[in-house]
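[1] What shape does this take:
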Amino acid sequence: MGQGRARGRLRDRLRAERGRGALAPAAGPRGVPARAALAPRPVRAVRPRRRAAPPRRRARRALAPAQRGAVRLAARAARRRALAPARAHGRARARGAARPTPRRRRRAARAERPLRIVHALHAFPPDSRAGSENYVEALARAQLARHEVAVFHRVAHPERPEYAVEEAEHAGIPVVRINRTFRDLVSFRDTYRSDAVAAAFGAFLDRFAPDVVHFHHVTCLSTRCVHEAKKRGVGVVFTLHDFWLICPRGQRLRRDLSLCERHDDRDCARCMAHQLPVRGGHARVAELDARAARMARWPLPRGLAQRLARRPFGGEAAALREIRDRTEEVREMCAQVDRFVSPSAFLRDRFVEWGLDAARITVADNGFVAPAAVAREPRGDDARLRVVYLGTWIPSKGVHVLLEAFRGVPGDRAVLDVHGYAAPFDGFPDYEGHLRRLAAGAPHVRLHGPYEPEDVPRILARADVLVVPSIWYENSPLTIHEAFLAAVPVVASNHGGMREFVRHGVDGLTFRAGDPRALRAALERLIADRGLLAKLAASRASVVEMGEHARRLEGLYRGLARA
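    Okay, here's the model as predicted:
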């Protein structure tokens, strides 16, 4: 009520003052009303004075239009080049200043942390000293510098309980050994699948908790070991060292020593008849054993040998079912593998023919440890060609081919040293005796005993040439790489991975596999031409160093661990 009266009085007062002229507009200059005085005065537009163009621009204007554009583009490019270092530095600073996200931090931590790696294979030193075993030993020792590594392998000790597990250490590498002698074998299926071995392997994985399992062989173990790793979400890598996944005998070599050039389950059934509980199987064994004994003296033509090996026998249908069950089991196992590694393109191609996806196979040669330098042994007055063989004494290695070839080489022109040991081989119970009979009466042929890996540099220091006479499709022979590391030329069979690694006339010579006369001709060529021998030694191929090989595998492992 009181506020309304106050507003009314103020309104009346303002009206009175306006009536007396107190609030009249003030006069402008020279009596012009204020409103008129405040009006803007019209301003005449003044054209800005044009500045003189710089001399460089005046020079451009004097050019033709096309030339002006070229000059302009060149100037812009020069400015960009001048500013490029500063811009790059600014971008680098911006990236460096970016705050790492939790995801980036986790990824960086995974890339730096040590991995837990398990290698699984059929045998391991000191119980076995073949190529794949020596390779895994060297690889594990190289990986121990950065990671936690363990090896799971099979041993065969008849005095111990079947499937007994033992934890030990070899050369600083933790190893887990499982005893399997096949004393409880009741079916062909038991030769490639063992639930007891798989269960023991699974229990070991639970204790070790690996990031990745690297399989090198499951023969004498179990195809189900791969399933045990996948059930635990572990990455699985499988190196293809031979043909065991395709061929039950592992080397695509029949019992009569003829090559199996293509995979066929029917051929496998005939070849494996002696291991299959089917009618006629044992009779088939006796026939093949007799033929193999004859072939050791008089090799049959390849076509005839293949026709004889494919003759039918009683119980063939049952044998075929057994082989097809094995093939199905192996294919199921392969489906669980994340990445295959093939040391040679030749082996990769054979597995692609069999049905593996080429995109899942990485071709990467094995790594090798460079030995300490060993001085070449002086010749003295002995000018003979010094030939050496290193490896296991089994028929597939073709040691008999080398001895037969050397029977025609004069003792005053060459000498042969054969290092290694005899191992069991199906169908050839006395192969060592056969070799000794071939060497009898030839003083320039000397058969030595087993050797250790550290002995290889010393042996090669006394050699002029290494011979690899294998009659099976070798993959990536260890001895070829050892010879290259020692600058020793190689004479090798001309098929399989050997032809891939030994370049004929560059770092070695190749000859027709299984042909003693062809091998003798290659050796006589080196005897007659010592200049060729020196040229081959100087042109040796490069070898992947084990440390570099381990780093490449680490990248593969980490990719699987992230997945």
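[2] rest of the way, CA atoms for contacts and neighbours
    Fine.
[3] check contacts around residue 302.
    Taking Cα atoms under 8 Å, 6 or more residues apart in numbering, we find residue 302 in contact with residue 258.
[4] same thing but 10 Å
    257, 258, 259 (Cα atoms under 10 Å, 6 or more residues apart in numbering).
[5] next one: residue 419
    By Cα under 10 Å, 6+ apart, the residues touching residue 419 are 388-393, 446-451, 456, 459.
[6] Okay, buried residues for the top helix by length along the chain please.
    Criterion DSSP state H: the longest helix present in the chain is helix 65-97. Using 16 or more other Cα atoms under 10 Å as the test for burial, helix 65-97 gives residue 68.
[7] Please generate a structure for the following sequence too, so the two can be compared:
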Amino acid sequence: MNILHYTIGLPPTRHGGSVQYAYDLMVEQSKTNNVFALICGDTLFRSSKCRFKRHSQNGNIQIYSLTDPLTPTLIYGVSDPDSQHRDIDFDREDIRNFIQSNKIEIMHLHTLMGLHKSIVEFIKGLGVKIIYTSHDFHGICPHYNLLNHTGTLCSKSDGASCALCNVNEPSDNFLRIANSSLYHFIKKRGIINAIKKLKKKSITTLSKKIDISDVDDEIIGKFNQLLNYYKEYFLLIDKFHFNSTQTKVVFNQFLSGIDGKVIPVVTSGIKDNRKPLNIHTRVTFGFIGSLNDYKGFPLLKSIFTQLYNDGYHNFKLKVYSGELIGFDLECPAIEYCPPYKYSEISNILSSLDCIIVPSKWYETFSLVTLEAMGHGIPVIVSNNVGAKDIVSQYNPYFIFSSSLDLKSKLQSILSNPGILESMNDTILSHSWNFDISKHSSEILEFYKSLK
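    The predicted structure follows:
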């Protein structure tokens, strides 16, 4: 089969679960198929036309970059809706020759960021089937995480609501710099950290009190145009690959009549490393991820601080965020660990008794959940985490629905750590079916179902 994957970029320049997943899937598929990668090109220096420019080769994967892409919003929102669907001129002959000469049958989109709808529409018109993996909610939510301006889960998308959520977001020029090859070059060498600081500032504005008077009718109209653009974009998708049941439910809430299948994702680094868990006098919990509110860390810190003040001292919470180092000033049982490399993740997980994923937003999956369970480590997830599909197969007790529920479960565990050892026994007793080779085969069968 001849497959074209589109992703925002590849490791190590780009990182994150969706990027790693796309890359690992391509590598596995390329063992028995002809695989091409299309990545978002430079955003700082624009060219006159969108083309597929030969970039490099990685093993059996031929890599092309998209010239003159739209600006990916990354983890930010949208301050200028027009910039996200600006008119572009693309080289139809160049793209037609690429598709036809390589006999592309499937175009697998891992994001819509950077790739103009008209290009996908043109490729679909050449007879190529379009697959979309739901790694995030970009296209449904201009702020990408479906949390509104009050920090609560959003149940609708309209121009007024989206304008409120995005009123304080960075400019398109900022995002063009943050996505540029120049910035990645500088960042790699550790010369500047200014943009990283701005990034943190951008996220913290989510809870700022604002109302409809902060935006005008013109910007509301522009957000409505952007939402309609994405609705038309999603209509081009032949089938959706949902990475969790929850993601499927959310997408169906915002888009009607879409067709797809739930297939949990996995990366090549997730293997069967399960082993027995032996807890001694202290339970070591772990949190891996950003300290931002939407990831749930402030809630988690508050609960553990309450427990510590209530006399529960037989625990430690190790936090791996790459943002802080040292012990928490309010709770000495919370330790912020130094940044780590992905190659160290196995050693980190092996030092923990339980991982907690307390996300407030609809996290589409959570690869760290699967990775931890691959080491036999119990995982407590919020009801908003897509990987609860996996956790529920072992013990639904480890899914919490509220802050009170989480606190109650942690109290029970600290009073009886054997609860974690019992969950570990359950994880060990099940067969381990999460493997990139098996997953690749399932995705290939998914492709074939379109023919």
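[8] Structure 2: matching residues for stretch 220-228 of structure 1?
    Per TM-score structural alignment, the counterpart of stretch 220-228 of structure 1 in structure 2 is residues 114-122.
[9] quick one: buried residues of that stretch?
    Buried positions in stretch 114-122 of structure 2, judged by neighbour count with 16+ other Cα under 10 Å: 114, 115, 116, 117, 119, 120, 121.
[10] So which of those sit within helices?
    117, 119, 120, 121.
[11] So what does residue 353 of structure 2 match up with in structure 1?
    Under the alignment (TM-score structural alignment), residue 353 of structure 2 pairs with residue 464 in structure 1.
[12] Could you look up the SS state of the residue nearest to that match when sequence neighbours are not counted?
    Using Cα to Cα, 6 or more residues apart in numbering and skipping residues adjacent in sequence, the residue nearest residue 464 of structure 1 is residue 386, 5.0 Å away. Counting by DSSP: H, G, I helix; E, B strand; the rest coil, the backbone at residue 386 of structure 1 sits in strand.
[13] was I right about residue 386 of structure 1 contacting residue 418?
    No - when contacts are counted by Cα atoms under 10 Å, residue 386 of structure 1 is not listed as touching residue 418 (11.1 Å).
[14] quick one on the thing from earlier: columns distance to residue 276 of structure 1 on top of the contacts of residue 419 of structure 1, output as TSV?
    Listed next are the contacts of residue 419 of structure 1 as TSV, based on distance: Cα to Cα, whole Å:
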residue	distance to residue 276 of structure 1
388	39
389	36
390	34
391	31
392	27
393	27
446	40
447	37
448	37
449	35
450	34
451	36
456	40
459	43
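[15] Among those residues, name the buried ones.
    For the contacts of residue 419 of structure 1, a neighbour count by 16+ other Cα under 10 Å gives the buried set as 388, 389, 390, 391, 392, 393, 456, 459.
[16] So which of the contacts of residue 302 of structure 1 is the closest to residue 94 of structure 1?
    Minimum distance to residue 94 of structure 1 across these is 63.7 Å, recorded for residue 259 (Cα to Cα).
[17] ok, now how distant is residue 163 of structure 2 from residue 19 of structure 2?
    28 Å (Cα to Cα, to the nearest Å).
[18] er, residue 158 of structure 2 I mean
    Applying Cα to Cα, the value for residue 158 of structure 2 to residue 19 of structure 2 is 29 Å.
[19] Compare the two (neighbour count), which wins?
    residue 19 (21 against 17; other Cα atoms under 10 Å).
[20] In contact with the counterpart of the more buried one in structure 1, which residues?
    Residue pairing (TM-score structural alignment): residue 19 of structure 2 is matched to residue 133 of structure 1. Residues in contact with residue 133 of structure 1 (Cα under 10 Å, 6+ apart) are 121, 122, 123, 124, 125, 126, 127, 139, 216.
[21] Please check these and keep the buried ones.
    The buried subset of these (16+ other Cα under 10 Å) comprises 121, 122, 123, 124, 139, 216.
[22] what's around residue 391 of structure 2, how many residues?
    22.
[23] distance of the residue mapped onto it from structure 1 from residue 492 of structure 1?
    If you follow residue 391 of structure 2 across to structure 1 using TM-score structural alignment, you land on residue 502. Going from residue 502 of structure 1 to residue 492 of structure 1 by Cα to Cα gives 7 Å.
[24] which residues in structure 1 does whichever helix in structure 2 runs longest align to?
    The single longest helix within structure 2, with elements called by DSSP H, is helix 217-234. Matched against structure 1 by TM-score structural alignment, helix 217-234 of structure 2 falls on residues 317-334.
[25] which parts of the matching stretch are buried?
    Along stretch 317-334 of structure 1, these residues count as buried under the neighbour rule (16+ other Cα under 10 Å): 319, 320, 322, 323, 324, 326, 327, 329, 330, 331, 333, 334.
[26] now stretch 301-311 of structure 2
    Buried residues in stretch 301-311 of structure 2 (16+ other Cα under 10 Å): 301, 303, 304, 305, 307, 308.
[27] who are the neighbours in contact with residue 114 of structure 2?
    Residues in contact with residue 114 of structure 2 (Cα under 10 Å, 6+ apart) are 6-8, 39-43, 66-73, 84-85.
[28] I should have written residue 122 of structure 2 there, sorry.
    Residues in contact with residue 122 of structure 2 (Cα under 10 Å, 6+ apart) are 90, 92, 95, 96, 128.
[29] do residue 396 of structure 2 as well
    Neighbouring residues of residue 396 of structure 2 by Cα under 10 Å, 6+ apart: 380, 381, 388, 389, 390.
[30] Going along the chain, name the helices of the stretch 351-451 of structure 2.
    Applying DSSP state H, counting those that start in this stretch to the stretch 351-451 of structure 2 gives helices spanning 367-373, 388-394, 403-415, 418-429, 436-448.
[31] that older thread, what do residue 502 and residue 492 of structure 1 both touch?
    The contact sets of residue 502 of structure 1 and residue 492 overlap at 480, 508, 509, 510 (Cα under 10 Å, 6+ apart).
[32] neighbour-wise, which of those leads?
    Neighbour count (other Cα under 10 Å) singles out residue 508 as the most crowded of those, with 28 neighbours.
[33] Do I have it right that that one meets residue 500?
    No - counting by Cα under 10 Å, residue 508 of structure 1 does not reach residue 500; the two are 11.6 Å apart.
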